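**Q** Turn this into a model:
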Amino acid sequence: MPSTPLIRSFSQLESLDPDRPVVTLFSGGLDSSYLLLRLRRMGIREVHAVSVDIGEDESSGYKRQVAAALGATVHILDRREEFAARYVAPAIAAQAVYLGIHPVSSTLSRPLIAHSAVALARTLGAQAVLHTANRSQNTLRRLNGALGLLRYEGAFGSPYDLDPVSRDDKLAELREAGLDLLAGRIVSGDSNLWCREFESGILDDPEMHEVPEEMYAWSRPTAAPGDTDTVTVTVEHGLPVAVDGVPLPLTTLIDQLNHRVGAFGLGRYSGLEHLDHGEKVLEIREMPAAWLLLHTYRHVESACLDAELVREKRHLEQLWVREALEGRWFGELRLALQTFMDTCATRTTGSVTWRLRTGGADTRAISAPAPLYLRDREAWEDRAIAAESAPFARTGPLLTTV
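**A** A predicted model of the protein is given here:
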């Protein structure tokens, strides 16, 4: 192997030992399928394609079909519960929104995917963990950052970093190999139970882009004009735990809200996100559950925490987001910031009732068992004045001697 463990081009793959296992991250898409083809052509005898199920769109059956056609052993790892509990829940507590534009998503999934791949690679004694991100994708630094912080012992990285292959060339070579399943895609997609995201292809140009309505699954409006829906979300110690008083696992709660909130056309985001060297790319998202849960959390938090603490937390939230999206999820600063967020979360308990309507939502009730809010301002003023006046009444007026 080369002295550096970082794989950045297809030529570096020639140094791999054909008799030792290789693990690749596998989405079933064009890039990951083409990588399997190249590894097969190189004579790597044992290729393990890892797909981490966190609620994505692609079916397991489809992935198995593609991997089998390219001679790889596919591993479908169900990590939905772990993703919700250990990645999404902390992001809700940290109010993880990128520069006020959109909630983060792949920022949360990449560390889990990397962790799952490293665990399998160590079990297999694999010589490398490969992925397919290119330099116009933020996934490149997030996966490489996570793999480095996890101290994976073998080589890792993406051969597309310095050695891109055109879409047409990838399609043609896969077609020649007997695989013609991928030609109809017009964008690059990434999905999980928290978010459906689109970029590239017809969305390359920020100055002129339009998303076909059929690409949306959760936020396509289905509510009739004038329809409303009332929904109550309960948070206990920083964790969303119930909808309309019915306790739900976080995965089920998110799924339910994606469809219920999305029925009113809520939870769509579009905006620019920076690349490694400061350039910007357009990304489109739909995240109805995230839209409601993040707003709910902020209301409950405001009801429970001192204003100065909330102000300082809002500053630290952006540090949390920066560390996570730059690929340092497992880094010391992000973990230290999470401790602060978790401390605040222990006191964040309450519920918010929303009235959903087409294009928006309004609060109808904000409730907390140990609130800082007032329910009767006049009564509070009377009590406050009485308490302030009591010492004066006991001592009488001050006498001034001239």
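**Q** rest of the way, CA atoms for contacts and neighbours
**A** OK.
**Q** what about residue 353, helix or strand, and which?
**A** strand 350-357 (DSSP states H and E).
**Q** got the angle between the following helix or strand past that strand and strand 350-357?
**A** Under the assignment DSSP H and E, the closest C-terminal helix or strand after strand 350-357 is strand 360-367. With axes from the mean of the first three to the mean of the last three C-alpha atoms, to 10 degrees applied, the angle from strand 360-367 to strand 350-357 works out at 150 degrees.
**Q** Output the contacting helices and strands for strand 360-367.
**A** For strand 360-367, the contact count by 3 or more C-alpha pairs under 8 Å, 6 or more residues apart in numbering; DSSP states H and E identifies helix 288-304, strand 350-357 as packing neighbours.
**Q** Residue 291 and residue 269 touch, don't they?
**A** No - counting by C-alpha atoms under 8 Å, residue 269 is not a contact partner of residue 291; they are 9.6 Å apart.
**Q** Who has more neighbours out of the two?
**A** More crowded of residue 291 and residue 269, by other C-alpha atoms under 10 Å: residue 291, with 20 against 16.
**Q** List the residues that contact the more buried one.
**A** 103, 266-267 (C-alpha atoms under 8 Å, 6 or more residues apart in numbering).
**Q** Next up, the contacts around the spatially most central residue of the chain.
**A** Nearest to the mean C-alpha position of the chain, by C-alpha atoms, centre = their mean, lies residue 105 at 2.1 Å. Residue 105 makes contacts with 194-195, as judged by C-alpha under 8 Å, 6+ apart.
**Q** can you check residue 54 too?
**A** So residue 54 contacts 78-80, 83, 109, 192-193 (C-alpha under 8 Å, 6+ apart).
**Q** three-state assignment of residue 194?
**A** Classification of residue 194 by DSSP: H, G, I helix; E, B strand; the rest coil places it in coil.
**Q** quick one on the thing from earlier: top of the contacts of residue 291 by neighbour count?
**A** residue 266 (27 neighbours).
**Q** check contacts around residue 355.
**A** 228-231, 361-364.
**Q** For it, which non-adjacent residue is closest in space?
**A** In space, and not counting its chain neighbours, residue 355 is closest to residue 230: 4.5 Å by C-alpha to C-alpha, 6 or more residues apart in numbering.
**Q** Could you also give me the structure for this second sequence? I'd like to compare it with the first:
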Amino acid sequence: MSAPKKVVLAYSGGLDTSIILKWLQTEYGCEVVTFTADLGQGEELEPARKKAEMMGASDIYIEDLREEFVRDFVFPMFRANALYEGLYLLGTSIARPLISKRLVEIAEETGADAVSHGATGKGNDQVRFELCAYSLNPEIKVIAPWREWDLGSRTKLIEFAEMHQIPIAKDKRGEAPFSVDANLLHTSSEGKMLEDPAEEAPDHILQRITRPEDAPDTPEMVEITFEKGDAVAINGEAMSPATILTELNRLGGKHGIGILDLVENRFVGMKSRGIYETPGGTILLEAHRGIEQITLDGASGHLKDSIMPRYAELIYNGFWFSPEREMMQALIDKSQEHVTGTVRLKLYKGAARTVARWSDHSLYSEAHVTFEEDMGAYDQTDAQGFIQLNALRLKLLAARNRKFKA
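**A** Now for the predicted structure:
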């Protein structure tokens, strides 16, 4: 690969990406444009601007993408009730396509011929960033410093930073106790003291969720209204997508909801242990399931559930912009045309539980299901023929098996 002339760097302002900024300048002699996305990680981003200016970035982009993140990435994913390996709500995975999208767009806007990220060579994020980037611009160059440089230890990183007068926070001079990734959907903690899955994670790991044991002793009710599969209001108050997730995060965090200790299978082949906090997403998933129970017919729901693991795996592995994910999304979105109504949930001591749901689009018929007199709504004798037809294949199999068993 020829040396790039201008690179757009996904920049957090932290030590690692600050070192990458300087390394790109010294290694390639190129201009570096920094891009910092506000995805609701809860950090002040202006220091990143000042640091990028101090280090000679040729252009600096800092963008509030919270609404786009929830509207165009989180909500479509939640229409599918997506869970990776049955448990993980994909909080890190779903943020990478948006960051990659803006990296490629900024590269086009600024005339850059390459993009760069700070993901290591062991993790999933390198795959996600790069697959997404190539899906959007097959000609783009991607520079992954962690796969190229010889700064393979914390000591070497610190020495490089000191050599180039990159500010180092005092607590960065030692080994960080664990690594944190955060956005509006979740907080992920992994590495170092969390690497042994036989050891319980300490309580101080929790960034945004109260321990369930310390949550309020009184349950709290919340009502979430959906239109075509997307949440649009809380307790009758219409809100934007990011505002809804922010409020659900507050409620879930208060009541100890959404803590997951998971050993997952990374796309690159190894297992890793992470502590995930997804308070608002956990409530949203329960509520979405609740409204689907009365508005989505059984066969459609079962088909949707059958493709969900594959859909979730595509997102986890970095294939958001692939044609197969988009094809699945079209099916999922079609299923949501009548997923409109309101769900009431009870939040208490780590649990979000659906207790009521109603909709003008409901398929639920009390007249058909009642244990009382149904006034002719359902003829129970119809079930006899239904059972006999479904039993025919089983009867023939049983007769054949009995014959040869003897």
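**Q** Tell me how the two chains score on TM-score.
**A** With the length set by TM-score structural alignment, normalised by the length of the first structure, the two chains reach a TM-score of 0.87; 374 aligned residues with a C-alpha RMSD of 2.3 Å.
**Q** re the thing from before, can I get the contacts of residue 291 of the first structure in JSON lines with distance to residue 175 of the first structure and secondary structure?
**A** Converted to JSON lines, the contacts of residue 291 of the first structure look like this (distance: C-alpha to C-alpha, whole Å; DSSP: H, G, I helix; E, B strand; the rest coil):
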{"residue": "103", "distance to residue 175 of the first structure": "37", "secondary structure": "strand"}
{"residue": "266", "distance to residue 175 of the first structure": "40", "secondary structure": "coil"}
{"residue": "267", "distance to residue 175 of the first structure": "38", "secondary structure": "coil"}
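**Q** Just name the closest of the residues you listed to residue 390 of the first structure, please.
**A** residue 103 (49.9 Å; C-alpha to C-alpha).
**Q** what's the counterpart of the closest one in the second structure?
**A** Matched by TM-score structural alignment, residue 103 of the first structure corresponds to residue 89 in the second structure.
**Q** from memory that match sits against residue 280, does it?
**A** No - with contact defined as C-alpha under 8 Å, residue 89 of the second structure does not count as touching residue 280 (10.7 Å).
**Q** Give me the neighbour count for the closest residue to residue 229 of the first structure other than its chain neighbours.
**A** Leaving out its chain neighbours, the residue that sits closest to residue 229 of the first structure by C-alpha to C-alpha, 6+ apart is residue 356, at 5.0 Å. Neighbour count for residue 356 of the first structure, taken as other C-alpha under 10 Å: 22.
**Q** could you measure residue 356 of the first structure against residue 256 of the first structure, distance?
**A** Using C-alpha to C-alpha, to the nearest Å, one gets 14 Å for the distance from residue 356 of the first structure to residue 256 of the first structure.
**Q** try residue 276 of the first structure
**A** 35 Å.
**Q** Ok, residue 320 of the first structure next?
**A** 27 Å.
**Q** Between the two, which is the more surrounded one?
**A** Between residue 320 of the first structure and residue 256, residue 320 has the larger neighbour count (other C-alpha under 10 Å), namely 25 against 16.
**Q** quick one: what's aligned to the more buried one in the second structure?
**A** Checking TM-score structural alignment: residue 320 of the first structure goes with residue 311.
**Q** Residue 256 of the first structure now?
**A** So residue 256 of the first structure corresponds to residue 247, using TM-score structural alignment.
**Q** likewise residue 331 of the first structure?
**A** Aligned partner of residue 331 of the first structure by TM-score structural alignment: residue 322.
**Q** For stretch 17-26 of the second structure, buried residues please.
**A** Across stretch 17-26 of the second structure, burial judged by 16 or more other C-alpha atoms under 10 Å covers 17-25.
**Q** for these, which one is nearest residue 385 of the second structure?
**A** Of those, the one sitting nearest to residue 385 of the second structure (C-alpha to C-alpha) turns out to be residue 17, at 68.4 Å.
**Q** Residue 249 of the first structure reaches residue 241, doesn't it?
**A** Yes - using C-alpha under 8 Å, residue 249 of the first structure is in contact with residue 241, at 6.8 Å.
**Q** which one of those two has more residues nearby?
**A** In terms of neighbours (other C-alpha under 10 Å), residue 241 is the more surrounded of residue 249 of the first structure and residue 241; the figures are 18 against 13.
**Q** got a list of what the more buried one touches?
**A** Residue 241 of the first structure touches 233-235, 247-250, 253, counting by C-alpha under 8 Å, 6+ apart.
**Q** Looking at those residues, which are in helices?
**A** Using DSSP state H, the subset of these located in helices is 250, 253.
**Q** What lines up with residue 36 of the first structure in the second structure?
**A** Under TM-score structural alignment, residue 36 of the first structure pairs with residue 21 in the second structure.
**Q** How is its match assigned, secondary-structure-wise?
**A** Of the three states, residue 21 of the second structure takes helix according to three-state DSSP.
**Q** Please tell me how far it sits from residue 163 of the second structure.
**A** With C-alpha to C-alpha as the criterion, residue 21 of the second structure and residue 163 of the second structure are 14 Å apart.
**Q** Over to residue 310 of the second structure?
**A** 47 Å.
**Q** Aligned to residue 217 of the second structure, what sits in the first structure?
**A** Residue 217 of the second structure maps onto residue 226 in the first structure, by TM-score structural alignment.
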